[in-house]
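Undergrad: Whatever this is, show me its structure:
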Amino acid sequence: MMKSLTAWMLGAAALASGPAFAQDGAPKAPEPKLIVAISVDQLSTDLFNEYRDDFNGGLKRLAGGIAFPNGYQSHAATETCPGHSTILTGSRPARTGIIANSWFDPTQARTGKNGKADYGVYCSEDTSIEGSNSSDYTVSPKLLKVPTLGDRMRAANPASQVVAVSGKDRGAVMMGGHNTTLTMWWDGKSFRSYAGSEAAIPKGAALVNSRAKAAIDKPAAVKLPTMCASHSRGVSIGGDASVGTLQQRKPGDARAFRASGEFDSLTMDLALAAFGEKKLGRGAATDVLAISLSATDYIGHTFGTAGAETCTQMAALDATLGRMFAALDKSKVPYLVVLTADHGGHDLPERNNIQGLPAAERADIKLMPQGVGPALAKAFDLPEPAIMGDAPFGDMYLSTKIPAAKRSAVLDAALKHYRTHPQVEAVITKDEIAATPSPSGPPEDWSLIQRVRANFDPSRSGDFYVALKRYVTPIPNTSFGYVATHGSPWGYDRRVPILFWWKGVAPYEQPNGIETVDILPTLASLIGLDVPKDEIDGRCVDLMAGAASNCK
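TA: Prediction:
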């Protein structure tokens, strides 16, 4: 027995000193002249894993690189703007200040489109512009409190170019940052940029916008991919409406156009036009091309995540990313691609109910702050709704019009209303959140209050935070315009893939969790950019499958 054990130990030692682990044979860290950072809006780990074996284009290439299929948008407020703010800043929303897609400022009312007081603040607006409000705003990165990777690169070397393109203004703004060469987004009719930035817009943008208009004006004829046949099953969402089978887009329906693979394809065409015309990756400095693809999110909201619509989108996304890789390969530019998502998503409860998850349900409309606020105002004889909020979950704000003598009683009544509701997991006060240290360690092990703390900004967050129970969709009924959504602190909304690829990559897969805030310090290590550790929340991830490391 001892001889056998000794022989095994000697054999193991020989393997450890073999070529695969020898320094001379270790893979070298990439030295990209172009960093391509991609966010696929609402691409959850669940979606990525479900379709992984079907990918044969760009997603197949990415999955064959360095794969962290269980990455984390680690905070509780799993929405588009907070999620995008983490990807290229290295910072959680508590540090970026982007705590939600929109929040409230009870101290300052502006006039909304309906002529009523608007206390809302949109995450990508310039609040200093007179007449601006949360629904009619000028796009700006001013509310982002930290620099992006591109901002840091341009501060270190102004020759670096930073281009950000997205189907949503907040996607482009939060990934591009404060000092871009070009920022472009879809405004509902066409792709556009900041006022005064017309000279930076690539000539190819005009063709992309022309093609987008043509796509909206004509009916779409989308074919069901063979791989999606088993997903094509109608599910009733009330009345005569149903989802789950492909529905052809009617001419002139710009909203339906957003919820299509064609929208992502044109967003990518715009990004590639900027790549070509601005000669990204071909100058003396390293450049950044940030691309946020929005169609997966619009499709998930409109149809849910488990039907033929999303399956068809996964095939289209794979093909669009394949075209991108072909263009980058042809250019001969040394590039690195990192792909992740701003958040995950959860399917509509009606389909979950008939597919093995009877606990799934829609939120009680009595949880909506638009009803709770007026009811409390009436009970306490107040001049306006007592609380403000966007949805039946997340940050809730007390009105500043509540007299000091009544404020504590109103807060107690609001807390009791939410805490006693059977669909509510927890209600956490601002003081409780503030007293919680910033979380650390594996994000999959964080407590609920730690997840909420990761998106807590004392100057912007509410007086209390409402977390709904698992599988409760915070859309009371489908008349609200969407059938499914995200935003919860649960795994289906927090877990996202994080994938790295470059030419010559020595692939490996790590199933344990890393955070999207780890992307910036990892990329910075590859290009020799110094980022003080006390300015970010993320850590450098070793991408080298061997003894060598890109992390210093």
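Undergrad: contacts and neighbour counts: CA atoms only from here.
TA: Fine.
Undergrad: Now do the same for the residue lying closest to Asp269 once chain neighbours are set aside: helix, strand or coil?
TA: Among residues not flanking Asp269 along the chain, Val208 sits closest, at 6.9 Å (C-alpha to C-alpha, 6 or more residues apart in numbering). The three-state assignment at Val208 reads helix, by DSSP: H, G, I helix; E, B strand; the rest coil.
Undergrad: Ok, Leu336 next?
TA: On the basis of three-state DSSP, Leu336 is classed as strand.
Undergrad: Contacts only, for it.
TA: 30, 32, 34-36, 500-503 (C-alpha atoms under 8 Å, 6 or more residues apart in numbering).
Undergrad: Neighbour-wise, which one of the residues you listed leads?
TA: Neighbour counts for the contacts of Leu336, by other C-alpha atoms under 10 Å, peak at Leu34, which reaches 26 neighbours.
Undergrad: and that residue, how far is that from Asp518?
TA: If you measure Leu34 against Asp518 using C-alpha to C-alpha, to the nearest Å, the figure is 19 Å.
Undergrad: Second input sequence below; structure requested for side-by-side comparison:
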Amino acid sequence: MKRIWGIFILLLVVFGPASAQTTTGKPKLIVGIVVDQMRQDYLYKYADRYSQDGFKRLMNDGFMMKNGHYNYIPTYTGPGHASVYTGTTPATHGIISNSWYVKSTGKSIYCAGDSTVTNVGGTPGNGQISPRNLLTTTITDELRFSSNKRSKVVGVAIKDRGASLPAGHLGDAYWFDSENGEFMTSSYYHAELPAWVTSFNSKKLADSYLEQTWETLYPISTYKQSIADDNEFEAPFIGKDSPTFPYNLSELRGTNGGPGLIASTPFGNSLTLDFAIAAIEGENLGKGNDTDFLAVSFSSPDYIGHRFGPTSVEVEDNYLRLDQEMAKLLSYLDKTIGQGQYLIFLTADHGVADVATYMESENVPAGNLNTSYITGQLKGYMAAQFGEGDWILNVSNEQVFLNEKLARDKDVDLDDIEEELARFLLRFRGIKEVYTGTTMKTSAFEEGRAHLLQNGFNHKASGNLLLILEPGWLTGGARGTSHGTGFTYDTHVPILFYGWNVKPGSSTRYATVTDIAPTLSMMLGIRLPNGATGQPIQEITN
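TA: Here you go, the predicted structure:
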């Protein structure tokens, strides 16, 4: 027996206690990180200058699904956040775009809009926000239900939809008010701001950041992963002749949205992290007997990416700086929650296309679709084929909404109109495929782009015609870029787990963002979100 005890003690001395990545029970805190507009390749593209303590720590010590994708169209911010946290697609959770046309009212609805609530803090115009348009539960809701609501859930982002949708129906959400530079919420969540939020706002950190000049973190000549800083493909800030460093933010804020300018700089990430840490401390997250959840969305990469595009020095600098923020967050969690006591997942709400005009300059097929011109052509064609009338009610999100009442009044078969217009639209350069709403409702597509489109199709809310553009094509202008398609540049995003009960490794197996919530459910031993269609990632749960 003495010999056995001696061997046991020797093993403890040599190998120490159980790995910090593997503990018993449940994690004290889950941190869900969504980086707005982060493509998977950004983890590799700038890796030679990432530190060992930020993204590389997550990749090396966590488990990464290298072939992670969105499995629906359209790939936008609202649907992306909703899909990650519900474990299902827009066809089920109902957030079919950032905003969408409502046939019954003839108006558009915002994905996180709620006219029944008012601002708490901030300004009235930014306060009518809640998750009421989300039709299913989220993993954060299920965590709250599993503990009889003892678990705390807090959503944080510059964008209101990036905070409210992840927080679910039962959590708290705070977002940045671009008008007064403070974090706010709505009466859906609180009657008044918690003291810790008021205290944070009193520091006026947004103003402090906007007194700085955004210069490259390293000498600009070392930014080898980007094209020349001065080019014709990027959109400069108002009041600045060229899209080039440096950016004097105190001078630019007056003509670029005031406090809201911070969202278009890496300092928006810094401010978001500052507030996230304040939320951990203010709500004592991870300090109770039940698992808490912090949902953080870094919105600034999206604003920067839209304006400058993925080949820009600005995007490269943003990710080098965000890597430092990740290292700061991990260090903070190590000290306050404890290594192995917290669980992180990192993903994105969508990717992004290259600037179409840049791709054309490199002889790669691409282009910008003139939707105003096509809408005019549609209206003229309808009048010629079916008689005068207000046939086209709305064209948005690459969908066409027809006047179904007018079709009934004129005794014209709606299916025939849809098929005729689908054939007409295919005449235009840049449009690859057109599907009718009737086809989406009556056919089951198991693969391909039609399958992705159907996963984003809502029988009540989606349009009569749904367009898929050619690869590399956008519905934008000559400068800047966008996203929303089912092509890999928009769908391929990080899916990375790190920390509690996560063994290091990676897989190239195809996975989807709708697998994230079911994976968390299995790890925590709680109920799946009630509309979940994704599957647990077995490489992580086994």
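Undergrad: Correct me if wrong: the residue nearest to Asp269 of structure 1 contacts Leu272.
TA: No. The criterion here is C-alpha atoms under 8 Å, and Val208 of structure 1 misses it with Leu272 at 10.7 Å.
Undergrad: Compare those two and say which is more crowded by neighbours.
TA: Neighbours were counted for Val208 of structure 1 and for Leu272 using other C-alpha under 10 Å; Leu272 has more, 23 against 20.
Undergrad: Can you tell me the element the residue mapped onto that one from structure 2 falls in?
TA: Aligned counterpart of Leu272 of structure 1 in structure 2: Ile277 (TM-score structural alignment). Assigned by DSSP states H and E, Ile277 of structure 2 belongs to helix 267-282.
Undergrad: Can you list the buried residues in that helix?
TA: For helix 267-282 of structure 2, burial by neighbour count (16 or more other C-alpha atoms under 10 Å) applies to 267-273, 275-280, 282.
Undergrad: Among these, find me the one that's closest to Gln40 of structure 2.
TA: Proximity of these to Gln40 of structure 2 (C-alpha to C-alpha) peaks at Asn269, which lies at 18.6 Å.
Undergrad: Go ahead and confirm that closest one touches Val296.
TA: No. In this structure Asn269 of structure 2 lies outside contact range of Val296 using C-alpha under 8 Å: 10.3 Å.
Undergrad: who's in contact with the alignment partner in structure 2 of Thr320 of structure 1?
TA: Matched to structure 2 by TM-score structural alignment, Thr320 of structure 1 sits across from Glu325. Neighbour list for Glu325 of structure 2: 54, 269-270, 273 [criterion: C-alpha under 8 Å, 6+ apart].
Undergrad: what about the longest helix anywhere in structure 1, how far off from structure 2?
TA: In structure 1, taking DSSP state H as the definition, the longest helix is helix 308-331. Its matched residues in structure 2 lie on average 0.8 Å from helix 308-331 of structure 1 after superposition (mean C-alpha distance after the TM-score superposition for structure 1).
Undergrad: Strands along the stretch 151-300 of structure 2, start to end?
TA: 153-157, 172-177, 182-186, 213-214, 247-248, 292-298 (DSSP state E, counting those that start in this stretch).
Undergrad: The longest one maps to which residues in structure 1?
TA: It refers to strand 292-298 of structure 2. So strand 292-298 of structure 2 is aligned with residues 287-293, judged by TM-score structural alignment.
Undergrad: if we can go back for a sec, please tabulate the strands of the stretch 151-300 of structure 2 in CSV, including the columns distance to Tyr489 of structure 2.
TA: Listed next are those as CSV, based on distance: least, C-alpha to C-alpha, whole Å:
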stretch, distance to Tyr489 of structure 2
strand 153-157, 24
strand 172-177, 28
strand 182-186, 32
strand 213-214, 28
strand 247-248, 28
strand 292-298, 19
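Undergrad: mind checking which of these is nearest Ile73 of structure 2?
TA: Per C-alpha to C-alpha, nearest to Ile73 of structure 2 of those: strand 292-298, 20.9 Å.
Undergrad: hmm, back to that, overlap between the contacts of Leu336 of structure 1 and structure 2?
TA: Of these, the ones still in contact in structure 2 (both residues aligned by TM-score structural alignment, their matches' C-alpha atoms under 8 Å) are 32, 34-36, 500-503.
Undergrad: May I see those organised as a markdown table, with distance to Asn157 of structure 1 and secondary structure added?
TA: Formatted as a markdown table, these follow (distance: C-alpha to C-alpha, whole Å; DSSP: H, G, I helix; E, B strand; the rest coil):
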| residue | distance to Asn157 of structure 1 | secondary structure |
| --- | --- | --- |
| Pro32 | 15 | coil |
| Leu34 | 14 | strand |
| Ile35 | 15 | strand |
| Val36 | 18 | strand |
| Phe500 | 24 | strand |
| Trp501 | 25 | strand |
| Trp502 | 23 | strand |
| Lys503 | 25 | coil |
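Undergrad: and which of those is nearest Met175 of structure 1?
TA: Nearest to Met175 of structure 1, judged by C-alpha to C-alpha, of the kept ones among the contacts of Leu336 of structure 1 is Val36 at 11.2 Å.
Undergrad: was I right about the closest one contacting Thr286?
TA: No. Between Val36 of structure 1 and Thr286 there is no contact under C-alpha under 8 Å: 10.8 Å.
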